[in-house]
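In: Below are the sequence and a predicted model; questions follow.
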Amino acid sequence: MHAPPAYTAETEGVVVRVRPSYLAAQSDPAAGRWVWAYQIEIVNLTGAPVQLVARRWTITDAYGHVEEVRGQGVVGEQPVIEPGDSYSYASGCPLGASSGSMVGAYYLTDVDGRMFEAVIPAFSLDVPDTRRTLN
């Protein structure tokens, strides 16, 4: 088995890396439910600590249904990431279609209290080995 692809973006010295994977055991295509997990790694390449305080996601399925998700922190935490360190977590996303995409941003503060947005790169949610037809 190979590792899922990594999607990476860097904003102001903060690198966000995403690795999505399809969860066949939790999905039920006959009932119109497909589930993905995604592993996130946030790396602080700046010279000072940053704190992740909020997030924003835009989730789009293959039918064009768009869902916006906003919230404080990630997985119940608002981590401080020291210079040269990283923070990782895993989460998931159910869809009512067999494919889709996610994109978003983390809102971070620096030591001066300035808030900035770190891009979460757009990534694809695809069922492995599914034949695709481009129109």
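Out: Good, I have the coordinates. Numbering: from 1, shown residues only.
In: can we go C-alpha only for contacts and neighbour counts from here?
Out: Fine.
In: S91 falls within a strand, correct?
Out: Yes: when DSSP: H, G, I helix; E, B strand; the rest coil is applied, S91 is found to be in a strand.
In: Comparison target, given below:
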Amino acid sequence: MYRQTTQSIDVTVEPRYLPEHSAPQANRYVWAYTVTIRNGGLETVQLRRRHWTITNALGQVQEVDGMGVVGEEPRLSPGESFEYTSGCPLTTPSGFMVGRYEMEREDGTTFSVDIPAFSLDMPDARPLMN
């Protein structure tokens, strides 16, 4: 599990390889990752945007931006959590992801929350330097 806290917002990520959706012979490797976002602060916040940087074992980078996560813009009161699962395909048996969320306070001001870098590694594969 990977964890990072920014301005009292705690983000944990747990990736897992999905062999049933992967086809290594066709250079298709798929992972799911479950993210938990917990508001440890004193004010209500809402997740508005996400940004991901995805890097495969060959150093090829893909940037992904969008509104919310999995079609939602969760609102978190102090002490509340939101969990979601999404996926990532790669053309190599390993890589990593890192990102950030744009959060909005009730007064309309925004701030960035870091998503910890996490590794995507196919089980039993020879480790490659990412």
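Out: It's in. Remember, it's a predicted structure, so these values are computed and weren't measured experimentally.
In: V70 of structure 2 reaches Y84, doesn't it?
Out: Yes: look at V70 of structure 2 against Y84 with C-alpha atoms under 8 Å: they come within range, at 7.3 Å.
In: who's more crowded, those two?
Out: Y84 (13 against 10; other C-alpha atoms under 10 Å).
In: Okay, the alignment partner in structure 1 of the more buried one and G104 of structure 1: tell me how far apart.
Out: Matched by TM-score structural alignment, Y84 of structure 2 corresponds to Y89 in structure 1. To G104 of structure 1, Y89 of structure 1 is 16 Å away according to C-alpha to C-alpha, to the nearest Å.
In: Check E67 of structure 1 too.
Out: 11 Å.
In: Look at those two and report which has more neighbours.
Out: Using other C-alpha under 10 Å as the criterion, E67 of structure 1 and G104 rank with G104 on top: 19 against 11.
In: isn't that one right up against A54?
Out: No: counting by C-alpha under 8 Å, A54 is not a contact partner of G104 of structure 1; they are 11.0 Å apart.
In: Which residues are in contact with the residue mapped onto E117 of structure 1 from structure 2?
Out: Aligned by TM-score structural alignment, E117 of structure 1 pairs with S112 of structure 2. By C-alpha atoms under 8 Å, 6 or more residues apart in numbering, S112 of structure 2 lies in contact with 6, 100-103.
In: quick one on the thing from earlier: which residue packs closest to the match of Y84 of structure 2, ignoring adjacent ones?
Out: Excluding its sequence neighbours, the residue lying closest to Y89 of structure 1 (C-alpha to C-alpha, 6 or more residues apart in numbering) is I40, at 5.5 Å.
In: Quick one: map the one you found onto structure 2.
Out: Aligned by TM-score structural alignment, I40 of structure 1 pairs with V35 of structure 2.
In: Next, the contact list for that match, please.
Out: Each residue near V35 of structure 2 by C-alpha under 8 Å, 6+ apart is listed here: 11-14, 83-85.
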